[in-house]
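# I'd like to go over a predicted model; first the sequence, then the structure.
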Amino acid sequence: MSTIYVMEAANLFAGDHDPTASKHLSLAELKLPPLQEMYQEHHAGGSRVQIEVAVGIQKLEPTFKLNGWDPDLLTQFGLGSSRQKVFTAYGVIRDKRTGLAIEAKAIIEGRLGKIEPDAFQRGELQGHEYAINEVMHYELWFNEKEKLFWDFFSSEWRLDGISQNDDERRILRVQR
């Protein structure tokens, strides 16, 4: 039976180790990374038609915007922070047919690579746009089910909990 799922609310934790790292009061915008394949064009010598061949997936770059200033996030920025951080986003997704609230969760390991303040204008709420770069791990969960899992260091790629590259990892002797 068809339905429609609508996100109604979101929260972001900038550091899972700290339960006070919730950004629910200042979160204005959250954008999970676009999933986009990379293609290479190929026109074979014996072919009349050029094709494109999938050769990988483009880098993942999630972004978010917070209203106001966040001095704790300023200290997580850039090269001064040698380790990656864990960012966990939660969303309340509403099944419009049943009215049921469903949890969406994204776990992202990366570096806070960009902080861009809005121009200050008296009488308006100034915000800051942030980008998470150097993403090395990404998980997307819907209704407590793993939909997507990728980890750079283990070369693991799963969709709906099913490995998409076990054969490749086995042949290359890449351990989990």
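Perfect, I can see it now.

# For the rest of this, base every contact and every neighbour count on C-alpha atoms.
OK.

# can you map out the strands along the chain?
5-14, 27-31, 37-42, 51-57, 63-67, 85-95, 101-117, 127-142, 145-151, 156-159, 162-163 (DSSP state E).

# report the longest helix in this structure, please.
Taking DSSP state H as the criterion, the chain has its longest helix at helix 166-172.

# how far is that one from where the chain is centred?
26 Å (CA atoms, centre = their mean, to the nearest Å).

# and here's the other structure:
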Amino acid sequence: MSTIYIMEAANLFCGDHDPTASKHLTLTELQLPALQEMYQDHHAGGSRVQIEVAVGIQKLEPTFKLAGWDPDLLTRFGLGASRASVFTAYGVVRDKRTGVAHEAKAIMEGRLGKVEADTFQRGEMMGHGYAINEVMHYELWFADREKLYWDFYSTDWRLDGVSQNDDERRILRIPTTG
């Protein structure tokens, strides 16, 4: 049966599930990373028509915007932060047909690579935009079901919990870890 799912609210934890890392009071925008394949054009010598061939997936770059200043988050920026951080986003997604609220969850491991302050204008709230770069791990869950999983170090890529590259990892003798 057809329905429509609408995101009604979101929260972001910068530093996993530490309750003090919740951004629910200042989060104004959350952009999950674009999922975009990379293609290479190919025009075979014996073909009249050029084709494109999928050769991978572009880097993941989630962004978010917070109202006001966040001095604690600034310390996670750049090369001074020796390790990647875990960012966990939660969303309330409502099924408009049934009224049931579902949890959407994205787990992203990367570096806080960009902090961009809004222009200050008297009488308006100044905020900051942030980008998570060097993403090495990404999970997307909907209603307690894993929809997408990718991990750079294990090279695992799963859709709906099913590995998409077990054969490749087996042939290349890459250990299965998860």
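Yep, that arrived. Quick caveat, the model's predicted, so the values are computed rather than measured.

# about what we covered before: can you point out the buried residues in the longest helix of the first structure?
Of all the residues in helix 166-172 of the first structure, not one is buried under the rule 16 or more other CA atoms under 10 Å.

# now stretch 66-86 of the first structure
So for stretch 66-86 of the first structure, counting by 16+ other CA under 10 Å, buried means 66-67, 76-78, 84-86.

# Quote the end-to-end distance of it.
17 Å (CA to CA, to the nearest Å).

# can you pull the contacts of the residue of the first structure most remote from its centre?
Residue farthest from the centre of the first structure, counting by CA atoms, centre = their mean, is G46 at 41.3 Å. Not one residue lies near G46 of the first structure by CA atoms under 8 Å, 6 or more residues apart in numbering.

# thinking again about what came up before, for the buried residues of stretch 66-86 of the first structure, name the two members farthest from one another.
Largest separation among the buried residues of stretch 66-86 of the first structure by CA to CA: N67 and Q84, giving 23.6 Å.

# before we move on, the earlier item: tell me roughly how far the longest helix of the first structure lies from the second structure on average.
On superposition with the second structure, the mean distance recorded for helix 166-172 of the first structure (mean CA distance after the TM-score superposition for the first structure) is 0.2 Å.

# Give the other helices and strands that that helix contacts.
Packed against helix 166-172 of the first structure, as judged by 3 or more CA pairs under 8 Å, 6 or more residues apart in numbering; DSSP states H and E, are no other helices or strands.

# Which residues does it contact?
Residues from elsewhere that reach helix 166-172 of the first structure (CA under 8 Å, 6+ apart): 155-156, 175.

# give me that answer again for 10 Å
Helix 166-172 of the first structure is contacted by residues 154-158, 173-176 when judged by CA atoms under 10 Å, 6 or more residues apart in numbering.

# what does it correspond to over in the second structure?
On the second structure, the counterpart of helix 166-172 of the first structure by TM-score structural alignment is residues 166-172.

# Count the neighbours of L125 of the first structure for me.
A count of nearby residues for L125 of the first structure, using other CA atoms under 10 Å, gives 11.

# any idea how far it is from A119 of the first structure?
Distance, L125 of the first structure to A119 of the first structure, using CA to CA: 10 Å.

# Show me what R97 of the first structure lines up with in the second structure.
Under TM-score structural alignment, R97 of the first structure pairs with R97 in the second structure.

# The nearest residue to Y130 of the first structure once chain neighbours are set aside: what's it in contact with?
The spatially closest residue to Y130 of the first structure, leaving aside those adjacent along the chain, is I115, at 4.6 Å (CA to CA, 6 or more residues apart in numbering). By CA under 10 Å, 6+ apart, I115 of the first structure lies in contact with 63-65, 73-74, 77-78, 128-132.
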